[in-house]
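Chemist: what would the 3D arrangement of this be:
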Amino acid sequence: MSAAHQLVVLIDPVARRIDGESVRIAKDVLCAGAQAKICWPQDPQDFAGALARRGGRRTVVVGDDHTLLRTVTLLHKKRELDRGALAMVPVGPADSLELARALGVPMGAVAAARVALDGVAQPLDLLVDDCDQVVLGALRIPALSPVRVPSAPPTVWGAARSLVRTLVRAPAPVAAAMAHRLRVEADGVLLSDLDLPVAGVSVASGDGLAQVVVYGRTGERVRAAARAVTVSGPVGGFRYRADAVVGGPVRTRTWVAAAEAWQLVLPTPGAPPRTPYRA
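Modeler: All right, here's what the predicted structure looks like:
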């Protein structure tokens, strides 16, 4: 029996709590189409242990973007990304599945489980930073929000929500926003320096390289493709959003592109639709 039909299915406990019905349906579809070992890890340590014991089986993760990112990060740190393709069944709120959607994973338990069984392993690029953290989609360093004096001290929760909203937005030249002063280098070529305010920076992997865009305050954009991108900021550092994770503040960070570093099982181009699954 091929690895594609010997599965280890890692079900994130958050997915089970949020949408147990989708988890059940995905499990039924996978077990009907392959020899599947179902794992119910209770915490990150259990998850890592189950992943380490996967053997030669194809790994299917059931959960959201954080689940996929955790899996790829664990395999990267063990230098095991080349040991087989991953598949994903996305379960969670829509805003927690933006990365999976962008990568081409079907939205829906039945469709995604069918692809995990019958899809094609596609090699994908990623970025690795100088702390050995991976980025599967893109990272953004948005413009700073304007500073306002509040009528009352903000709560910690309110401040956290404001930070996340700022980091989620794509960089755009907004007159009211305070610009960053960032030094951006692509393979040693200077794209922006600390004396030139910018509205934001985005970096994504593609075509085996890091695709970087520096957004100017008046709408201009500087683009480059490089193997390594280094961003440095002022003494206070800068924050960034990489996939579903908010990082920083850091004074400097370098991201290096890794071409075809991992494989994700995606729909077969032109494949006929399967018979609908009946729960």
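
Chemist: could you use CA atoms for every contact and neighbour count after this?
Modeler: Fine.

Chemist: what does stretch 46-56 rub up against?
Modeler: The set of residues external to stretch 46-56 that reach it, using C-alpha atoms under 8 Å, 6 or more residues apart in numbering, is A3, Q6, V8, L10, D12, C39, P41, T59, T71, L74, G84.

Chemist: which residues touch the first one?
Modeler: Contacts for A3 were tallied using C-alpha under 8 Å, 6+ apart; they are G56, R57, R58.

Chemist: about what we covered before: let me know the closest of the contacts of stretch 46-56 to V23.
Modeler: D12 (9.4 Å; C-alpha to C-alpha).

Chemist: what's the closest non-adjacent residue to that closest one?
Modeler: G63 (5.4 Å; C-alpha to C-alpha, 6 or more residues apart in numbering).

Chemist: same question, G216
Modeler: Nearest one to G216, counting by C-alpha to C-alpha, 6+ apart, is V198 at 4.8 Å.

Chemist: burial of the one you found, as a residue count?
Modeler: 29 (other C-alpha atoms under 10 Å).

Chemist: next, the structure of the following sequence, for comparison with the previous one:
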Amino acid sequence: MSAPDQLLVVIDAVARRSDGESVRIAKDVLCAGAAVKLCLPDTPAEFAKALARRGSRRPVVIGDDRALVRAVGLLHRGRELSDGALSLVPVGPHGSVDLAGALGVPLGAVAAARAVLDGAARRLDLLVDDSDGVVVRGLRVPAGPSGLAVIEPGSVWDTCRSLVRTLVRPAPSVPTIRTHRLRVEADGRVLSDLDDPVEGVTVLSRGGVAEVVVRPRAAEPVRVEASAVTISGASFRYRADALVTGPVWTRTWTVRPAAWSLTLPAA
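Modeler: Predicted coordinates for the structure are as follows:
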């Protein structure tokens, strides 16, 4: 069997717990079409070790968006993203595979597994920050709500108190809009400074550039394209793909055009 048909299939622990049937279906389809070595990591460290020991086998991740971002980050930090295409079979709780769908990966186990076997590698951009972290598609500052809620240790009581206040006090008739003091620079050009509060900032990598949108409270959004974006200000958190990161005081993201490959259905 030729080298491209040699697969290392890493099945994320969350996928195994949340939807064992989809995992089984994907595994059966892959094993029927290629020589497969299965890895069942229980921790991020075991996940990293399995990926590092893939040899000449093509890596396939069965898991959610977090598993995909973890794999891309590991390959980036190992300077191995250019070695070959990464493949994904999205499996996870509801709302946890939105990134995979946005990238064009089929969300059904059978269709996704067949795309791994018969699809084609497509080059995609990547955002890399100044701490060597990666953003596969986009980020938002501040972090904001998401279907993948993150509750920080020690914040449970704050959440409970907030819920109680909501239950015993009528909701305001006009929604409160929070603003944030952030300095936003795109290729050195200042789009917003600390004395001009904004509702939020989004950055999306597409077509070899970063599409930056700054939303002032009392003005139209500012939209530009850039190769590097720096955001700074009071300690803030941001949502990068499916993960919340921070707090940080400043962070710079640089676009790496066509930095990695993902196997997608053939056109």
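
Chemist: can you pull the TM-score for these?
Modeler: Once the chains are laid over each other, their TM-score by TM-score structural alignment, normalised by the length of structure 2 reads 0.87; 247 aligned residues with a C-alpha RMSD of 2.0 Å.

Chemist: hang on, the earlier thing: of the contacts of A3 of structure 1, which belong to strands?
Modeler: R58 (DSSP state E).

Chemist: which of the contacts of A3 of structure 1 are buried?
Modeler: Buried by 16 or more other C-alpha atoms under 10 Å: R57, R58, out of the contacts of A3 of structure 1.

Chemist: and which of the contacts of A3 of structure 1 is nearest A26 of structure 1?
Modeler: Taking the contacts of A3 of structure 1 together and measuring to A26 of structure 1 by C-alpha to C-alpha, the closest member is R58, at 15.4 Å.

Chemist: can I assume the closest one is in contact with A85?
Modeler: Yes. R58 of structure 1 is within contact range of A85, at 6.5 Å (criterion: C-alpha atoms under 8 Å).

Chemist: for structure 2, just list every one of the strands.
Modeler: Using DSSP E, strands in structure 2 cover 6-11, 35-39, 58-63, 87-90, 120-129, 134-135, 138-141, 182-186, 189-192, 198-206, 209-216, 222-226, 228-240, 243-264.

Chemist: so the longest one matches what in structure 1?
Modeler: The counterpart of strand 243-264 of structure 2 in structure 1, using TM-score structural alignment, spans residues 245-266.

Chemist: what's the answer for the first one, then?
Modeler: Per TM-score structural alignment, the counterpart of strand 6-11 of structure 2 in structure 1 is residues 6-11.

Chemist: can you list contacts of that stretch?
Modeler: Everything outside stretch 6-11 of structure 1 that qualifies as a contact, by C-alpha under 8 Å, 6+ apart, is 23, 34-41, 47, 50-51, 54, 56-63.

Chemist: are any of these buried, and if so which?
Modeler: Using 16+ other C-alpha under 10 Å as the threshold, 23, 34-39, 41, 47, 50-51, 54, 57-63 are the buried ones among those.

Chemist: contacting residues for the residue nearest to G216 of structure 1?
Modeler: A143, A179, H180, R181, L182, V214, Y215, G216, R217.

Chemist: swap in 6 Å and give it another go.
Modeler: V198 of structure 1 sits next to A179, H180, Y215, G216, R217 when contact means C-alpha atoms under 6 Å, 6 or more residues apart in numbering.

Chemist: show me where the stretch 1-150 of structure 2 has its helices.
Modeler: Assigned helices in the stretch 1-150 of structure 2, in chain order: 13-18, 20-33, 44-52, 65-77, 98-103, 109-118 (criterion: DSSP state H, counting those that start in this stretch).

Chemist: after superposition, how close is the fifth one to structure 1?
Modeler: Comparison of helix 98-103 of structure 2 with structure 1 after fitting gives an average deviation of 0.9 Å (mean C-alpha distance after the TM-score superposition for structure 1).

Chemist: which single one of the contacts of stretch 46-56 of structure 1 is nearest to R253 of structure 1?
Modeler: Closest to R253 of structure 1, out of all of those and judged by C-alpha to C-alpha, is L74, at 20.7 Å.

Chemist: what's the closest one aligned with over in structure 2?
Modeler: By TM-score structural alignment, L74 of structure 1 lines up with L74.

Chemist: list the contacts for the most centrally placed residue in structure 2?
Modeler: By C-alpha atoms, centre = their mean, structure 2 has its centre lying nearest to D241, at 3.0 Å. The contact partners of D241 of structure 2, taken as C-alpha under 6 Å, 6+ apart, are G138, L139.

Chemist: let's go with 8 Å and repeat that
Modeler: D65, V69, L99, V135, V136, R137, G138, L139.

Chemist: and it, how far is that from A143 of structure 2?
Modeler: 10 Å (C-alpha to C-alpha, to the nearest Å).

Chemist: and for T202 of structure 2?
Modeler: Counting by C-alpha to C-alpha - T202 of structure 2 and A143 of structure 2 are separated by 10 Å.

Chemist: and if you look at V91 of structure 2?
Modeler: Taken as C-alpha to C-alpha, the span from V91 of structure 2 to A143 of structure 2 is 24 Å.

Chemist: comparing these two, which residue is more hemmed in?
Modeler: V91 (31 against 19).

Chemist: got the contact list for the more buried one?
Modeler: If you count contacts by C-alpha under 8 Å, 6+ apart, then V91 of structure 2 has A15, D19, S22, V23, I62, G63, D64, V97, L107, A109 around it.

Chemist: which one of these is nearest T166 of structure 2?
Modeler: The closest of the contacts of V91 of structure 2, once distances to T166 of structure 2 are taken by C-alpha to C-alpha, is V97, at 30.6 Å.

Chemist: and the closest one, what's its match in structure 1?
Modeler: With TM-score structural alignment as the criterion, V97 of structure 2 matches L97.
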